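> Provided below for reference: sequence and predicted model.
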Amino acid sequence: LLSKRKVCGILTEMSCELDHIEHIIIGIGINVNTPSFPTDICSVATSVQIEKGTPCDRKSLMAAILNIFEPLYQGFLEGHLHPAYLRICRELSILIGEEITYESSQGVTTATAIDIDSSGHLVVRHKNGSTEALLSGEVHLGTESYREH
């Protein structure tokens, strides 16, 4: 998020069997040089160009992202006990401490995001005091309406 609006998204795909993972694909989509957005999403979407006020060099941006990502990924592969990527996620999360809505097999649920556990799951506390670690899904801030952004 930049200026509380979405500038990028992370997409993941996994193929697995009960006893092993076939593959994992991670993609990052970044709104880089989009000068404007349609009226129906301009309040929730932004781009690097809009935030900077000038176009951004895509190659330089990608190089900077990969230069930061590479050592974090290496730490993940090496199984560091206190990985930097989890500390970064916890420190920069806009969800922790906030009321959220998410969809699960039980329907749309409201809870408070309280942590990111050592496996990278978002930990939420329900109104009855129970906690749950979310493995995947789409999470939205607030409870007024559950709609896809």
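Yep, it's here.

> can we go C-alpha only for contacts and neighbour counts from here?
Fine.

> For stretch 34-41, what is the distance to the chain centroid?
21 Å (Cα atoms, centre = their mean, to the nearest Å).

> Give me the packing partners of the helix or strand where E91 lies, helices and strands only.
Secondary structure from DSSP states H and E places E91 in helix 84-92. For helix 84-92, the elements it packs on are helix 58-77, strand 107-116, judged by 3 or more Cα pairs under 8 Å, 6 or more residues apart in numbering; DSSP states H and E.

> Quick one: work out the angle between the longest one and helix 84-92.
Angular relation of helix 58-77 and helix 84-92 on a 0 to 180 degree scale: 110 degrees, by axes from the mean of the first three to the mean of the last three Cα atoms, to 10 degrees.

> alright, now check it against this:
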Amino acid sequence: MTFISAIALVEAIEQTLGLQAKIKWPNDVMIDGKKTAGILTEIKAEMERIYYIVVGIGINANNTRFPKALRANVTSLALEAGRDVSRIQLVQALLHNFERWYQITKQNDIEHPFERWRAYSCTLGNRVHVNVGEETLEGLAIRLGANGSLYLLLDSGQEQEILAGDVTMVASV
């Protein structure tokens, strides 16, 4: 659900504001390298049954002031668009897009959303640091696994599958 939520939000931002947003694995929406939204998902399930899925989406919509410590890394839709954002229009577009992508995945078409996610990714093809617990890995983000995992090509030449972690883009020199 995190993936289709991110796709739906990126499309809603483009549809309502004309802004080009990107997805940073696994759950951030970025504009020009700055975070503008985050998605959290909680699920309770067993092997054959999903009891519930909760998706929370936090969007910096009309914020124009951020703490000094965050200014280099965050932005808002209003700052990027140069005008106030209609949250109603944005949420309507988001829900419409989410429903469309949900129906696609409900028909067991997982590859189509993954293709779209890859197209919107600002992670794939870039060097990243990934904090996984106490460990930090650095490598080239090379692909997305069928389960939504991120694959890194480490400097040793080994591929490492990442199921969860915090990603930081490594600046080019």
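Looks like it arrived, so ask away. Small disclaimer: the values here were computed from a predicted structure and weren't measured.

> TM-score for these two?
With the length set by TM-score structural alignment, normalised by the length of structure 1, the two chains reach a TM-score of 0.84; 143 aligned residues with a Cα RMSD of 2.2 Å.

> sorry, back to before: in the helix holding E91 of structure 1, which residues are buried?
Going by neighbour count (16 or more other Cα atoms under 10 Å), the buried part of helix 84-92 of structure 1 is Y85, L86, R90.

> one step back: same list (the helices and strands packed on helix 84-92 of structure 1) but as CSV, adding distance to I100 of structure 1 and mean neighbour count.
Listed next are these as CSV, based on distance: least, Cα to Cα, whole Å; neighbours: other Cα atoms under 10 Å:
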stretch, distance to I100 of structure 1, mean neighbour count
helix 58-77, 27, 12
strand 107-116, 6, 18
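
> Quick one: the ones you listed as a markdown table, columns for distance to L1 of structure 1 too.
Below are those laid out as a markdown table (distance: least, Cα to Cα, whole Å):
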| stretch | distance to L1 of structure 1 |
| --- | --- |
| helix 58-77 | 15 |
| strand 107-116 | 17 |
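
> Identify whichever of the ones you listed lies nearest to S130 of structure 1.
Proximity to S130 of structure 1, assessed across the helices and strands packed on helix 84-92 of structure 1 by Cα to Cα, is greatest for strand 107-116 (9.8 Å).

> what's the closest one aligned against in structure 2?
Strand 107-116 of structure 1 lines up with residues 135-144 of structure 2 when matched by TM-score structural alignment.

> With stretch 53-60 of structure 1 instead?
Against structure 2, the aligned range for stretch 53-60 of structure 1 is residues 82-89 (TM-score structural alignment).

> Endpoint to endpoint, that stretch covers what distance?
In terms of Cα to Cα, to the nearest Å, the two terminal residues of stretch 82-89 of structure 2 are separated by 17 Å.

> Next: stretch 139-157 of structure 2.
Per Cα to Cα, stretch 139-157 of structure 2 runs 9 Å from first to last residue.

> List of residues touching that stretch?
Identification of contacts with stretch 139-157 of structure 2 by Cα atoms under 8 Å, 6 or more residues apart in numbering yields 3, 25, 114, 118, 123-129, 137-138, 159-164.

> rerun that using 7 Å as the cut-off
123-129, 138, 159-163 (Cα atoms under 7 Å, 6 or more residues apart in numbering).

> For it, what is the distance to the chain centroid?
Distance of stretch 139-157 of structure 2 from its chain centroid, counting by Cα atoms, centre = their mean, is 16 Å.

> Stretch 35-52 of structure 1: how far from the chain's middle?
Mean-position distance between stretch 35-52 of structure 1 and its chain equals 18 Å (Cα atoms, centre = their mean).

> for stretch 84-91 of structure 2, same thing?
For stretch 84-91 of structure 2, the distance to the chain centre is 19 Å (Cα atoms, centre = their mean).

> Check stretch 51-68 of structure 2 too.
Stretch 51-68 of structure 2 sits 12 Å away from the centroid of its parent chain (Cα atoms, centre = their mean).
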